[in-house]
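1. Could you work out the structure for the sequence below:
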Amino acid sequence: MSQRLHAFGDDALGDRDAVGLVAALHAGEVCVPEVVEAAIARAERVQPTLNGIAFEGYDRAREEARDPRPGFFAGVPTWVKDNVDVAGWPTLAGTDAWTPVPARRDGDFARMHLATGLLPLGKSRLSEFGFLPSAEHPRLGPVRSPWDTSRTAGASSAGSSAMVAAGVVPIAHANDGGGSIRIPASVNGLVGLKPTRDRFAQDASFRQMPLRIVSDGVVTRSVRDTAAWVREAEKVYRALHLPPIGDLTRPGRGRLRIGVNTTGLGHGADAETSELTHAVARRLEELGHRVEEIEVPVPDSFAEDFLLYWSFLALVLVRTGRRVHGRSWDPTHLDDVTRGLARSSARGLPRLPRAIRRLRRTTAMARELYASYDVTLTPTLAHETPHLGHLDPTLGHDVVMERVLDWVTFTPWQNATGDPALSLPLASTSGGVPLGMHFGAAAGREATLIELAYELEEAFPFARIQDPA
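-> Prediction:
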């Protein structure tokens, strides 16, 4: 029997999304200090079980609530994922392998994100360095899904997603290097948009990657919250090489060419997930879209190439740890998967340049695909959310990575191509937990995805955790 845990109640937050909370603040129905106090009380209620908080900045939040920074979201509480810098707060990156020190200044992403007016309560948990799609650190403990506390909240943006799904805040920062916005959005019944590569500001650690696979964004409970964040972030940071997304408030009128696929990167979806995906495809046809089965042009080498590059990132972090973090750096505190990835990369370094070249060529492959289709549809994940322990890093690198590849088989493609992708909470499994549906589009075409998301949300309202099971 699954056990849900949420903090929705009759306080200043109610069950409002972020846009609704902005309206309530402007109407004088609530004030910023009481909204912040309500969010803190909710966080304290669920944290002992969900374990999604890496750092509590409540004193600063209360002080800022008395004079919130300007912006559309002024006074709306949020969490910042703990792999970007926020001035005065430590950055732990999901590990305890060094003694953290407060960041001297906001990183580039936090500067943009908080310029929208969002008011941070602290920093949210992730898996160690974001490598695993489940946050189950051997000493820091697992992050649990509020939809079923016996299951993982996904990763790496696990903490942010758990806090949004449980009603602590309506919107929170997430970022995505292999699915880490979309995976926890799927697990926790949220809207999760991975923007186009370089769409928004990023911290230097992500910008300097040989292949920039990470995109920053947010997880929310409504399409309009995601659309509003994109609009406001674009006012602060405009990517001139991409078409603007603009102010999107309703479904698009055009009927789309949609290609559906459930085979993924060689592993494929299980029977239930495949059927749920095709059920969504039939809904799209009922709405007048043209839907057909397709083969996604994924080369046979893709999974191995992506995993080799992923492992290389672990190797860099392990070998530079002492230089970056000083004498407190303790590599024995790294989990078994981080160390295993680093060892695997060291053995595969001669193959890395060719792997990166092949990964870069996927951008052209995707461009060719989207010449024929406006949108692609797959499940976000290949099977139902696993219970805690299934991806426990103490099981060892080989066991865990094989299980990861069985589950995370659809999301990494857009990290390599740089294209946008969106997970929507359109399905539920026989186990009673959310299962996201995954929509992709060509580079710069976030507007197409958001307009389609509005249409689907309106036609097929998303399940809410506070409603009866």
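2. CA atoms for contacts and neighbours, from now on please.
-> Will do.
3. Centre of the chain to stretch 444-453, how far?
-> Relative to the mean C-alpha coordinate of its chain, stretch 444-453 is positioned 17 Å out (Cα atoms, centre = their mean, to the nearest Å).
4. ok, residues contacting it?
-> Contacts made with stretch 444-453 from outside it, assessed by Cα atoms under 8 Å, 6 or more residues apart in numbering, are listed as 195-196, 199, 223, 227, 242-246, 248, 250-252, 374-375, 419-422, 424, 439-441.
5. Second chain to compare with the first, below:
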Amino acid sequence: MDQTTGAAPVHTFRDDALGEYDATGTAEAIAAGKVSSHEVVEAAIARAESVRAVLDPIAYEGFDRALRESHAPHSGVFAGVPTILKDNVDAAGQPTGQGSVAFTPHPAARDSAFVTQFRSTGAISLGKSRLPEFGFNATTEYMVDPPVRNPWNTEHSPGASSGGSAALVAAGVVPFAHANDGGGSIRIPAAACGLVGLKPTRGRLVADQMDRTMPIRIVAQGVVTRSVRDTARFFAEAEKAYRNPKLPPVRLVSGPASTRLRVGVVTDSVTGLPTDDETRAAVAATADLLDGLGHHVEDAALPVGKEFEHDFSLYWALLAFAITKSGRKLGADFDPARTDTLTRGLDAMYRKNYTKTPQVLYRLARTRQRYADMFARYDVVLSPVVANTTPRLGHLSPAQDFEQLFSRLVAHVSFTPLNNAAGGPGISLPLHQDSRGLPLAAHFSAAHGDERTLLELAFELEQAVGWRRIQDAAVAR
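-> Predicted coordinates for the structure are as follows:
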């Protein structure tokens, strides 16, 4: 129970067809005939309905379609396993709302390229999970509508932008869920909700249409899970549908490696703002754990400086400007005046600074090589996911003044964007907890194309310390 508010965690784990299985366990139970896909989809829907009013994580309910699909699920490593898609990718027959009230979404004509790859795993989507407007924020909150709440403490943020997906997985509604990451949006909600979140190398998975239009492709698709093996199996299965020939294959990772790694440790970000004490202590504890496991650990320096904060911020603003200018492609009734404070503020920021665009794009493009140079010395780099422990709802709300909100975001989201600009992989692992009982994660980066090392290390750490389970400290719904 939270020591400051008394808010107890909530979960939906119960004695039903889903039980406490992860996605791998659910698929194995279906394949063995212990349960049917229809039974586990029904159980997931019942769980979703039991937390709808508490966590509010679902943007669109595609329950009827999921039940129909459950009678004859597609083959794949997760055949018949319930999941959910984030509401910024197209699924045939379902609206894509992008977390915004600035337009009226209409049902998509077809699955997007990535959704086709995602469905190749055999999983069955219950619909769409909520995200903040256009995925720009680090919390899943809105100007007027109720927020998505963190299952570990409903007074706190679930992170973002994949906050709805993370809340559903952490609460036990689905074993794994789609997420994507343009500045930390897989890794931040995974950290806030006690999950595994791997942002892959740029180009590892199929890029969606909007991702391909960006001058620097910062967005990567992926999943949030409760176990390393689920993440590993997802990437191995997705690779069967599409493998980028420019990257080494990940293949199935099934456990830790015997190789001892060279680990660089970064505790402070390029912003010049302090990492809070609990987060610093978590990084130090992780470094000690790695040292005890026989890895070589030493302090490291980031390959970029203060200018990176400025450049990524302006690129973030450029994306808001682009959406505002082309919003009618999302819906004929798109009204930029109905976007939230963050979108409008970023748009205004870009309009004031647009002449700097060529230099910003040039410098951001150069981060790929600077990032790669760092891994000539290290196999992985350890850092915080974010600079502060998970905030209360309201701290990053778009209902506040833009200048205050933006300064808070810069102070919080100060580590993950480097991987997006440089295109390198990064993983969030729920190794610790803070003084309030909320998950507190560690972040690991690796060289381009080296997701395999991150997964092998994740298996080793999962076996060494395990993850704290929400059902051991929570009230069932």
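6. Drop anything exposed from the contacts of stretch 444-453 of structure 1.
-> With burial judged by 16 or more other Cα atoms under 10 Å, the buried subset of these is 195-196, 199, 223, 227, 244-245, 248, 250-252, 374-375, 419-422, 424, 439-441.
7. and the residue most central in space within structure 1, what is it in contact with?
-> Computing the C-alpha centroid of structure 1 and ranking residues by Cα atoms, centre = their mean puts Ile181 first, at 1.3 Å. By Cα under 8 Å, 6+ apart, the residues touching Ile181 of structure 1 are 155-157, 174-175, 192-194, 217-219.
8. if we go to 7 Å?
-> The neighbourhood of Ile181 of structure 1, defined by Cα atoms under 7 Å, 6 or more residues apart in numbering, consists of 157, 174-175, 192-194, 219.
9. any idea how far it is from Gly154 of structure 1?
-> Ile181 of structure 1 sits 9 Å away from Gly154 of structure 1, going by Cα to Cα, to the nearest Å.
10. By neighbours, which of the contacts of Ile181 of structure 1 wins?
-> The most neighbours of any of those, using other Cα atoms under 10 Å, belong to Ser157, which has 37 neighbours.
11. so which helix or strand takes in the equivalent of Leu452 of structure 1 over in structure 2?
-> For Leu452 of structure 1, the equivalent position in structure 2 is taken to be Leu457, counting by TM-score structural alignment. Following DSSP states H and E, one finds Leu457 of structure 2 within helix 451-465.
12. For the equivalent of Ile171 of structure 1 over in structure 2, which residues are in contact?
-> Under the alignment (TM-score structural alignment), Ile171 of structure 1 maps onto Phe176 of structure 2. Applying Cα under 7 Å, 6+ apart, we find Phe176 of structure 2 in contact with 23, 83, 169, 223-225.
13. Tell me the most packed of those residues, by neighbour count.
-> When neighbours are taken as other Cα under 10 Å, the top entry among the contacts of Phe176 of structure 2 is Val224 (33 neighbours).
14. The equivalent of Arg238 of structure 1 over in structure 2 and Ala108 of structure 2: what is the separation?
-> Under the alignment defined by TM-score structural alignment, Arg238 of structure 1 is paired with Arg243 of structure 2. Arg243 of structure 2 sits at a distance of 26 Å from Ala108 of structure 2 (criterion: Cα to Cα).
15. returning to that earlier point: what's the closest of the contacts of Phe176 of structure 2 to Gln359 of structure 2?
-> Among these, Val223 lies closest to Gln359 of structure 2 (Cα to Cα), at 33.2 Å.
16. so the one helix or strand that closest one maps to corresponds to what in structure 1?
-> With secondary structure defined by DSSP H and E, Val223 of structure 2 is part of strand 220-225. Under the alignment (TM-score structural alignment), strand 220-225 of structure 2 falls on residues 215-220 in structure 1.
17. how would you label Phe55 of structure 1: helix, strand or coil?
-> Here Phe55 of structure 1 is strand, with the state taken from DSSP: H, G, I helix; E, B strand; the rest coil.
18. Leaving out sequence neighbours, find the closest residue to the aligned partner of it in structure 2.
-> Structural alignment (TM-score structural alignment) places Phe55 of structure 1 against Tyr60 in structure 2. Leaving aside its chain neighbours, Tyr60 of structure 2 sits nearest to Lys128 (4.9 Å; criterion: Cα to Cα, 6 or more residues apart in numbering).
19. What residue in structure 2 is paired with Leu114 of structure 1?
-> Alignment of Leu114 of structure 1 against structure 2 is given by TM-score structural alignment, with Arg119 as its counterpart.
20. so where do the helices sit in the stretch 201-350 of structure 1?
-> Counting by DSSP state H, counting those that start in this stretch, the stretch 201-350 of structure 1 has these helices, from start to end: 204-207, 223-236, 271-286, 302-325, 336-348.
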